[in-house]
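Visitor: sequence first, then the predicted structure:
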Amino acid sequence: MNATALVFAVLALLLAGPVPALLSRATWTYRSPRAGLVLWQAIALAAVLSAFGSGLAIASQLLVPGPDGRPTTAPTKEIDALGLPLWSLYVLVFLLTLLVGARLIYSVLRVAVRTRRRRARHRMLVDLLDRSTTRPLAMRASNIRVLEAAEPIAYCLPGIRQRVVVSEGTLSTLGEPEIAAILSHERCHLRARHDLVLEAFTAVHDAFPRVVRSASALDAVQLLIELLADDSAVKAAGPGPLARALVACSSSSAPQGALSAGGPTTLIRVQRLAGRRGDVRIATAAYVAAAAILVVPTIAVAVPWLVELSRLINA
């Protein structure tokens, strides 16, 4: 059991820090963003499960067998069997595991509530300032809002009441193909619910202690999500119009909780459009690695632990 806890602890530390730092420097994910995103999700989930697995494996030492072979349930008997120092250590680890779980749940709820409040306030604002009724019929879709701003701006507000927000500057600067590309980009975000992926990674990022978490993981996932939306826009309008639209909106900003077409990653995304073909072999390897990260530790470590735990309970 102690070996199980050690393996889980090492896995959690590796998957929370060094592995994300290494993967964030990989460039193959630019060509296969979907496979890269799946691998990132597997790493994050495996890190969380490994952290819980380590704590629970240590805490399970409290289930020491009594004289009849069944696990003891009285704390005094467990203290007699383990000794007070070791018993105290196991109890402390169990409490820390519960604390980590509570921190993760709190982080998920805090990120979700905070993000939705911000979106609701901004959605109300863009609805009040909307000028789409003065634009051509094509811009009067139910979820499109046009703001009176000279700067080219394009972003979306996900959720049940979705909005795609563009500025007057966007519509006056870009031609029809570029506008179609940028709208397709934002609608891909809404359709695929990329905001939920970002929320999950933000919650995990906030929940892990700073000394072990990777600061680059969230940035890498944000870039991959933009690349996926770019791929959708290329299918709808072609790489040229999308590239021109991204350059025009590169300096635009969006409120927190929104997904913007522009931003600091514009140069990487535009350069990628010239040669974005992915390698099927690399993508397949990434999917296999993602499955292995989740399945192999479970089979090699968790199953023997669960078998032993079942033996103690059923003894």
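Guide: Yep, that arrived.
Visitor: contacts and neighbour counts: CA atoms only from here.
Guide: Fine.
Visitor: in a helix, R276, correct?
Guide: No. Per DSSP: H, G, I helix; E, B strand; the rest coil, R276 lies outside any helix segment and is coil.
Visitor: okay, pairing it with this:
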Amino acid sequence: MLWQALMVSFIVSVALAWCHANTASQHLHGLLGTAERWISGPHIADPSTEDESARGAEGIELLVPIGLTTLWPASWFVTVSLSARRRRRRHARLLDLAGRPVPELGVMVLDHDTPAAYCLPGRPGRVVVTSAALRSLTPAQLQAVLAHERAHLTGRHHLVSATGEAFARAFRVLPLARTAREHMADLLEMVCDDHALRSASARTLAEAMCEVAAGGSPQSTFAAGGTAVLARLRRLLRPSAPLSRAARWAIVLLGAGAAALPYFITCGPVLG
């Protein structure tokens, strides 16, 4: 949540900087009010007056940079999502040809000598394991792996991943973009580890991760081995103290307020 809040905060900052460059004569604290007047202007304002015409022109000057700044990463999100969907559909067709369903486990099995497990988002989402994984994993380890993969599907993590990828492509030279994409991928795996721990022990999940870590996964899928395996193993086997309720609420409030923070900082001198 915090990484996504930082991305939104950056986009808001760019939009405000563009607005400031286009309307340097006025302070940005009038941004929201002017935009609101421009949106509601056609049935409230009198277009015959120069004052209202100036307000409409100012509203356009303010909303155009905001729209363009938002449209750029949004267009990349659509591009990334559509490309990933095409890859997943192509992979699903291959699974239908090469795999065999196992209804009692709710998985698709591929005959392969390397232990591996991954999920394929979509409608319907699929969990895929290799025949080697079925042979090498104990029943408890297999259930832990399946719980991890199903958490990716139920959490719709492919959409979260697409936001990080789209932001990284939209702002390639920005260190925040590259770092956010990498860390969000690792954190998504940790989120699914926590879901798996509801029905399995940390040792069981760690052992299962080690078994399938070398298997890898196709593009646009999530693997149980996943990224940052060593960091995840340390987190499982040497867990730190959980955050207090106050700390959790502070993080939530920080994330929720990050997008609005640039606006209030910009308006600080007027508000003061």
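Guide: Received it, and whenever you're ready, just let me know what you need. Since this is a predicted model, take the numbers as computed values, not measurements.
Visitor: helices of the stretch 51-200 of structure 1, start to end?
Guide: Here the stretch 51-200 of structure 1 has its helices, by DSSP state H, counting those that start in this stretch, at 75-82, 84-129, 168-173, 176-192, 194-207.
Visitor: highest average neighbour count across these?
Guide: When you average the neighbours per residue for each of the helices of the stretch 51-200 of structure 1 (mean count of other CA atoms under 10 Å), helix 176-192 leads with a mean of 22.
Visitor: onto which residues of structure 2 does that helix map?
Guide: Aligning helix 176-192 of structure 1 against structure 2 (TM-score structural alignment) gives residues 139-155.
Visitor: distance from the chain centre to the matching stretch, please.
Guide: 20 Å (CA atoms, centre = their mean, to the nearest Å).
Visitor: which one in structure 1 is aligned with D186 of structure 2?
Guide: By TM-score structural alignment, D186 of structure 2 lines up with L223.
Visitor: excluding chain neighbours, what is closest to its match?
Guide: T265 (7.0 Å; CA to CA, 6 or more residues apart in numbering).
Visitor: what about the one you found, how many residues close to it?
Guide: For T265 of structure 1, the count of nearby residues is 16 (other CA atoms under 10 Å).
Visitor: and the corresponding residue of structure 2 for it, how far from A214 of structure 2?
Guide: Taking TM-score structural alignment, the alignment pairs T265 of structure 1 with A228 from structure 2. Distance of A228 of structure 2 to A214 of structure 2, computed by CA to CA, to the nearest Å: 12 Å.
Visitor: likewise for D193 of structure 2?
Guide: Remark: distance between D193 of structure 2 and A214 of structure 2 (CA to CA) = 17 Å.
Visitor: so between the two, which is more surrounded?
Guide: Comparing D193 of structure 2 with A214 by neighbour count (other CA under 10 Å), the higher total belongs to D193, at 28 against 13.
Visitor: leaving out the residues flanking it, which one is nearest to the more buried one?
Guide: Spatial nearest neighbour of D193 of structure 2, chain neighbours left out: H148 (5.9 Å); criterion: CA to CA, 6+ apart.
Visitor: and the one you found, what does it touch?
Guide: Contacts here follow CA atoms under 8 Å, 6 or more residues apart in numbering; on that basis H148 of structure 2 touches 192-193, 195-196, 224.
Visitor: tell me the one among these nearest to R85 of structure 2.
Guide: Relative to R85 of structure 2, the closest of those is A224; by CA to CA it sits at 20.3 Å.
Visitor: give me the neighbour count for that closest one.
Guide: So A224 of structure 2, with other CA under 10 Å, has 31 neighbours.
Visitor: state the distance from it to P269 of structure 2.
Guide: 50 Å.
Visitor: next: L230 of structure 2.
Guide: L230 of structure 2 is 47 Å from P269 of structure 2, by CA to CA.
Visitor: for D113 of structure 2, same thing?
Guide: 66 Å.
Visitor: give me the contact list for stretch 168-182 of structure 2.
Guide: In contact with stretch 168-182 of structure 2 (CA under 8 Å, 6+ apart) are residues 3-4, 7, 72-73, 76, 161, 164-165, 167.
Visitor: give me the subset of the contacts of H148 of structure 2 lying in strands.
Guide: With DSSP state E as the criterion, strands contain none of these.
Visitor: what's the closest of the helices of the stretch 51-200 of structure 1 to L15 of structure 1?
Guide: When the helices of the stretch 51-200 of structure 1 are compared by CA to CA, helix 194-207 sits nearest L15 of structure 1, at 12.1 Å.
Visitor: the closest one vs structure 2, average distance?
Guide: Once fitted to structure 2, helix 194-207 of structure 1 is off its aligned match by 0.9 Å on average (mean CA distance after the TM-score superposition for structure 1).
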